[in-house]
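*Asks:* Give me a model of this one.
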Amino acid sequence: MGETTVYIIRHGECDGNRDKRIRGCVDFPLNENGVKQARALAARLKGAGISAVVSSPLARALETARILGEAVGAEPVVKEGFRNICFGEWENRLQSDIMREFPEAWRTWTTRPEELRVAGAESLFDVRERSLRELENTVAEYEGRTIALVSHRALIKPMLAGALGVAPPFFWRLHLDNAAYGVLSHTPARGFTLRALNITEHLKNLKIADDFDSM
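*Replies:* Modelled structure (predicted):
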């Protein structure tokens, strides 16, 4: 069968990014800058041949997907497997508060995040497993087509590591800004190939939140 191309997209900015909160499954909508980012992304990808858009159910991703979908003529399809990591009792907390209250755990997050365990949270390995399963199912469903996948940094990075067979520690080896995109291809013979990551040329006139150490 033909090659499947997946545009891997991180959602536009939300207040959780701007305020340096640990977002997890808290349902932040896009903020004003995030809407502008999503529109710039849509303009960039309008001619990319995207025929389907799949998305996390969380508002910041789904709003980004809808703006893109309007540009390419595709209604977003929500897939639960692309929901952001559940981060338990840390969700919606300021990074600065977590650093102060849980210094050892925060050090683990910034150096060996695959080993981090937080009450009520998924591990990065949990996310890697469920997201890769959803990705494989999605590629099978849209085989031979060009699609867009809109999700979250803390899901996309472990998912890509799983797709590419990157061994731990994998999380900090990949980077993706808000409303940036990458290109992943798949063929039955070769599996997944990462062709590009963190493309941000369309965002050159917009602010990009510096939230590198947050979820």
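*Asks:* Please count neighbours and contacts with C-alpha atoms only from this point.
*Replies:* Noted.
*Asks:* contacting residues around stretch 70-86?
*Replies:* For stretch 70-86, the external contacting residues (Cα atoms under 8 Å, 6 or more residues apart in numbering) are 24-25, 42-43, 45-47, 49-58, 62, 65-66, 69, 120-122, 124, 127, 130-131, 133-134, 151-155.
*Asks:* in this protein, which residue is closest to the centre?
*Replies:* H152 (2.6 Å; Cα atoms, centre = their mean).
*Asks:* how much space is there between the spatially closest residue to that residue that is not a sequence neighbour and N178?
*Replies:* Among residues not flanking H152 along the chain, R10 sits closest, at 5.2 Å (Cα to Cα, 6 or more residues apart in numbering). R10 sits 6 Å away from N178, taking Cα to Cα, to the nearest Å as the criterion.
*Asks:* And for the residue nearest to H152, the neighbour number?
*Replies:* R10: 27 surrounding residues under other Cα atoms under 10 Å.
*Asks:* How about the contacts made by it?
*Replies:* So R10 contacts 61, 150-153, 156, 176-181 (Cα under 8 Å, 6+ apart).
*Asks:* here's the other one to compare against:
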Amino acid sequence: MTRIYLVRHGSTEWNQKEIFRGRVDIKLNETGRREAQALANYFQPISLQAIYSSPLARAWETAQVVAEGRKLEINLDPAFIDIDFGEWHGLPLPEVQEKFPALYRAWREQPHTVTFPKGESLEQVRQRAWAGFQALIQKSEDQTILIVSHRVITKVLICAALGLDNSHFWQIKQDTTAVNCFEYHRGHLVVSLINDTCHLKSIHAGN
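*Replies:* The predicted structure follows:
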């Protein structure tokens, strides 16, 4: 059986300030680094044969913390880079709501219909991410691997694996460093875990 762990990166300042990140290369903040260490502790008893990451710093920094102490390189894979928000990049949520009221309403109510100005749609993201995901399944037979990516990517991949279209995007929750797990055996893909954040309990208790 092939087991694929799909994880969202740790927190950044822009996450906490609700600024649209997308392709902007934001690093982890102190909370994100603590989350990444908690994630590494979660994976400590799990044998991983390979680690893949989005090329963006917030993802590969998270992956690097998990990789410490293991003789594994981080494989950067552009299939798992965050969505291109186009003209929304770097804008705080209130500014997006003011400048793009109709589009923002559509994003919240009918996300599958939205293509961001000078950016991507969820379907475009899903096609590239799903192709990359399937390629890793084929090259990782009977292995356990880790992919560190972004909320939009993890959501559309979970939708794809469950046979759901992108209209269900907002029905799937993905917290920072959330752990999801997929199991592939004899041609069948099963989602066995979604949005596991048990490793963050000590961090939240300390806040």
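*Asks:* thinking again about what came up before, the residue nearest to H152 of structure 1 corresponds to which position in structure 2?
*Replies:* Counting by TM-score structural alignment, R10 of structure 1 corresponds to R8 in structure 2.
*Asks:* now swap in E80 of structure 1 and tell me
*Replies:* Per TM-score structural alignment, E80 of structure 1 is aligned with P78.
*Asks:* That match and A129 of structure 2, how far apart?
*Replies:* In terms of Cα to Cα, P78 of structure 2 sits 9 Å off from A129 of structure 2.
*Asks:* How about I153 of structure 2?
*Replies:* Computed as Cα to Cα, the I153 of structure 2 to A129 of structure 2 distance reads 7 Å.
*Asks:* And for L193 of structure 2?
*Replies:* Going from L193 of structure 2 to A129 of structure 2 by Cα to Cα gives 19 Å.
*Asks:* So for the two, which sits in the more crowded spot?
*Replies:* The residue with more neighbours, out of L193 of structure 2 and A129, is A129; 23 against 14, by other Cα under 10 Å.
*Asks:* That one -> structure 1?
*Replies:* By TM-score structural alignment, A129 of structure 2 lines up with S131.
*Asks:* now L91 of structure 2
*Replies:* Using TM-score structural alignment, L91 of structure 2 lines up with R93 in structure 1.
*Asks:* what sits against its match?
*Replies:* 21-23.
*Asks:* at 10 Å instead, please
*Replies:* R93 of structure 1 sits next to 16, 19-23 when contact means Cα atoms under 10 Å, 6 or more residues apart in numbering.
*Asks:* Go through those and name the one nearest A140 of structure 1.
*Replies:* Using Cα to Cα, R23 comes nearest to A140 of structure 1 of those, at 30.2 Å.
*Asks:* so that closest one touches P29, yeah?
*Replies:* No. Using Cα atoms under 10 Å, R23 of structure 1 makes no contact with P29, being 11.3 Å away.
*Asks:* coming back round to it: could you tell me which of the contacts of R93 of structure 1 count as buried?
*Replies:* Among those, those classed as buried by 16 or more other Cα atoms under 10 Å are 16, 20-23.
*Asks:* Where do the helices of structure 1 begin and end?
*Replies:* Applying DSSP state H to structure 1 gives helices spanning 15-18, 32-45, 59-72, 95-101, 103-111, 124-141, 153-164.
*Asks:* And the second one against structure 2, how far off on average?
*Replies:* What that stands for is helix 32-45 of structure 1. Average distance, helix 32-45 of structure 1 versus aligned residues of structure 2 after superposition (mean Cα distance after the TM-score superposition for structure 1): 0.5 Å.
*Asks:* Then the first one?
*Replies:* Taken over the aligned residues, the distance from helix 15-18 of structure 1 to structure 2 averages 0.9 Å (mean Cα distance after the TM-score superposition for structure 1).
*Asks:* Over to the third one?
*Replies:* Average distance, helix 59-72 of structure 1 versus aligned residues of structure 2 after superposition (mean Cα distance after the TM-score superposition for structure 1): 1.0 Å.
*Asks:* Work out the gap between that helix and the centre of the chain.
*Replies:* Remark: helix 59-72 of structure 1 is offset 14 Å from the chain centroid, using Cα atoms, centre = their mean, to the nearest Å.
*Asks:* Measure how it sits relative to helix 32-45, angle-wise.
*Replies:* 30 degrees (axes from the mean of the first three to the mean of the last three Cα atoms, to 10 degrees).
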